[in-house]
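Undergrad: Here is a sequence together with a model predicted from it:
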Amino acid sequence: MEAASKRQRIAERFRLAAQLPILCSQLFTLLILQSTLQLLPVILVTFGVTMQLPALDIPCNLHTAFKCLGL
């Protein structure tokens, strides 16, 4: 009984260790996303000032959106 419990604990540790690289990569991705989102207003203002972006036409309703897409 004790040997089975010990094997189960070891298996659980290996399972957790196998998930560690995935969790680290997800954390890294979230950190990059957070820093990008924090810089987004600065980037948009910079490009908006330097390139003078035209106003975007946003469809008012679904009918207009589908019409624009040709559906």
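TA: Yes, it's here.

Undergrad: all contacts plus neighbour counts: C-alpha atoms, from now on.
TA: OK.

Undergrad: I'd like the next helix or strand past the longest helix along the chain.
TA: When the chain is parsed with DSSP state H, its longest helix is helix 2-51. Proceeding N to C from helix 2-51, the next assigned helix or strand is helix 62-69, under DSSP states H and E.

Undergrad: Comparison target, given below:
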Amino acid sequence: MSARPHLRVVRGNPDDEELAALTAVVAALASRPAREAGRARRSAWADRSRLVRGLPQPGPGAWRASSLP
């Protein structure tokens, strides 16, 4: 193990509870899998949201389009 500390307080005087809370947060973020950190983009071919029909736009003939599949 190295003698150099992993965390260093640059400013202020944190008490033991504050240092423990900071250490717990940093450890939790470091142990999180990389896949959860960023959501994977779905390709446009696999995106099913394009199949959902949107609302009819107001204007001439909109009442007719509201009953079409």
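TA: Now that the structure is in, tell me what you want to look at. These numbers come from a predicted model, not from an experiment.

Undergrad: Structural similarity score between the chains, please.
TA: Laid over one another, the chains give 0.35 as their TM-score (TM-score structural alignment, normalised by the length of the second structure), with 34 aligned residues with a Cα RMSD of 3.1 Å.

Undergrad: so how far is the longest helix of the first structure from its chain's centroid?
TA: Distance of helix 2-51 of the first structure from its chain centroid, counting by Cα atoms, centre = their mean, to the nearest Å, is 10 Å.

Undergrad: Could you name the helices and strands sitting against that helix?
TA: Helices and strands in packing contact with helix 2-51 of the first structure are not found; criterion 3 or more Cα pairs under 8 Å, 6 or more residues apart in numbering; DSSP states H and E.

Undergrad: In contact with A24 of the second structure, which residues?
TA: Neighbour list for A24 of the second structure: empty [criterion: Cα atoms under 8 Å, 6 or more residues apart in numbering].

Undergrad: what number of residues lie near L27 of the first structure?
TA: Residues contacting L27 of the first structure under the criterion other Cα atoms under 10 Å number 12.
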